[in-house]
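Chemist: Just to be clear, the model below is a prediction. Sequence and coordinates:
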Amino acid sequence: MIDTASQTDSNSTTRFWLIVTGVIILIQIVSQYLMGRIWICECGYVKLFEAGVNTPGNSQHLFDWYTPSHIIHGFLFYGLGWLVLRKKPLTAKLALAALIEAGWEILENSPIVIDRYRTATMAVGYTGDSILNSGMDMVSMIAGFFFAARVPVWLTVVIALGFEVITAFVIRDNLTLNVLMLVWPIEAVKTWQAAL
């Protein structure tokens, strides 16, 4: 026999955390709009994938070479949620992941971090994300989160490492190098990245 009261409680809890996640995403979008971010690429059109890294279209369209980094964010944030919210439902862990990703997206598009990217990393002409690209970064993180929630840990680790190797090979950048160069820039790495 199904306990309808506990099922209703479970549905209410799930709905609550999904609403919280939606509000977090809305705050991310509104915050970026208020910060003066543009909705789409200044070029006036939307591409599915921007292959150029040091081009005006980078971080302006739906997906780019930094999308794998955001998928890895989802892997990592799922792991964090599993660690600190073990007794909470998956949707509560998702809300935590969305909060962290939204916080990063807002910070990443602030003048101080944009300037840091320009001076410390290979992203010399970086102007920040379009609101569309930032929103798709959130979608990519959520996809990574749900992927990590459904597959064995070893597979998530293998895919994350694969993403890191492929992007390092193709664009001389990845999540690890991005964090390293923001926190503790190494001139030799910057020189290697600039040689692309």
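Modeler: In hand now; what should we look at?
Chemist: Could you use CA atoms for every contact and neighbour count after this?
Modeler: OK.
Chemist: Leaving out the residues flanking it, which one is nearest to the spatially most central residue of the chain?
Modeler: Nearest residue to the geometric centre of the chain (CA atoms, centre = their mean): His70, 3.2 Å. Of all residues not flanking His70 in the chain, Met141 sits nearest, at 4.9 Å (CA to CA, 6 or more residues apart in numbering).
Chemist: second one coming, line it up with the first:
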Amino acid sequence: MQVNQARRREWSRAGLAILGIAVVMAAVELAMGRVLICTCGAVDLWHGEVNSAGNSQHLSDWYTPSHIVHGLLFYAAARWLLPGKGLPLRAVLAALVEAAWEVVENTPAVIGRYRDATIALGYTGDSVVNSLADLVAMLLGFALAARLPVWASVLLVLALELAALLAIRDNLTLNVLMLLWPSEAIRNWQAG
């Protein structure tokens, strides 16, 4: 009984920490001049048009799978790097890394890099609502990885990456590759 109470307290503290991380992330992004919601005035559950002003402005889009993959990968990294630490602490650290990425991703320098090096020619950055939804998507991936066998997590990563690749000719792998080592051949292929 005491073990269950201690575990609940540990998860409660982790949940509060993750909520705090989300609030700080949102406040930083707002202070950076990011819009709270899409300038279109709506918050859609799904926005599937990649080359549009609504991309990265709503709750989910074709880049949401990449944030689920973040969670799967962060779980694996935390399990490997912090084997003696509990799952709640690892979840908090994963949320911290994701929130830090969301802030960095929405700086003028990185937005400019996306425009210069990838097919995201009209990318203007994320709305705060989209960043918060991306954090939730990462936590979903993290939770899935904590429950799935390793082989299923690997298959899920491959399936999500392949689905995005087939649907929009982009995914987390190509996104990272194009940000770090742009390839004109890949960019031309992505442009269709």
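Modeler: Structure's in. What do you need? Values in this document were obtained by computation on a predicted structure and should not be read as measured data.
Chemist: just the strands in the second structure please.
Modeler: With DSSP state E as the criterion, the second structure has no strands.
Chemist: Of all the helix elements in the first structure, which one is longest?
Modeler: Counting by DSSP state H, the longest helix found in the first structure is helix 4-34.
Chemist: how far out from the middle of the chain is that helix?
Modeler: 19 Å (CA atoms, centre = their mean, to the nearest Å).
Chemist: and that helix, what other elements does it pack with?
Modeler: The contact analysis (3 or more CA pairs under 8 Å, 6 or more residues apart in numbering; DSSP states H and E) places helix 4-34 of the first structure against helix 90-108, helix 131-150.
Chemist: Nearest to Val53 of the first structure, out of the ones you listed?
Modeler: helix 131-150 (13.9 Å; CA to CA).
Chemist: Can you state the residues of the second structure onto which the closest one aligns?
Modeler: Per TM-score structural alignment, the counterpart of helix 131-150 of the first structure in the second structure is residues 128-147.
Chemist: so how far is the matching stretch off the chain centroid?
Modeler: Relative to the mean C-alpha coordinate of its chain, stretch 128-147 of the second structure is positioned 7 Å out (CA atoms, centre = their mean).
Chemist: Identify each buried residue in it, please.
Modeler: Buried residues in stretch 128-147 of the second structure, counted by 16 or more other CA atoms under 10 Å: 128-146.
Chemist: now do stretch 163-180 of the second structure
Modeler: Under the neighbour-count criterion of 16+ other CA under 10 Å, stretch 163-180 of the second structure has 163-165, 168-172, 174-175, 178-179 buried.
Chemist: do stretch 106-114 of the second structure as well
Modeler: So, applying 16+ other CA under 10 Å, buried residues of stretch 106-114 of the second structure: 106-107, 111-114.
Chemist: corresponding residue for Gly20 of the second structure in the first structure?
Modeler: By TM-score structural alignment, Gly20 of the second structure lines up with Val23.
Chemist: Next up, the contacts around the corresponding residue of the second structure for Leu94 of the first structure.
Modeler: Under the alignment by TM-score structural alignment, Leu94 of the first structure pairs with Ala91 in the second structure. Listed by CA atoms under 8 Å, 6 or more residues apart in numbering, the contact set of Ala91 of the second structure reads 14, 75, 139, 142.
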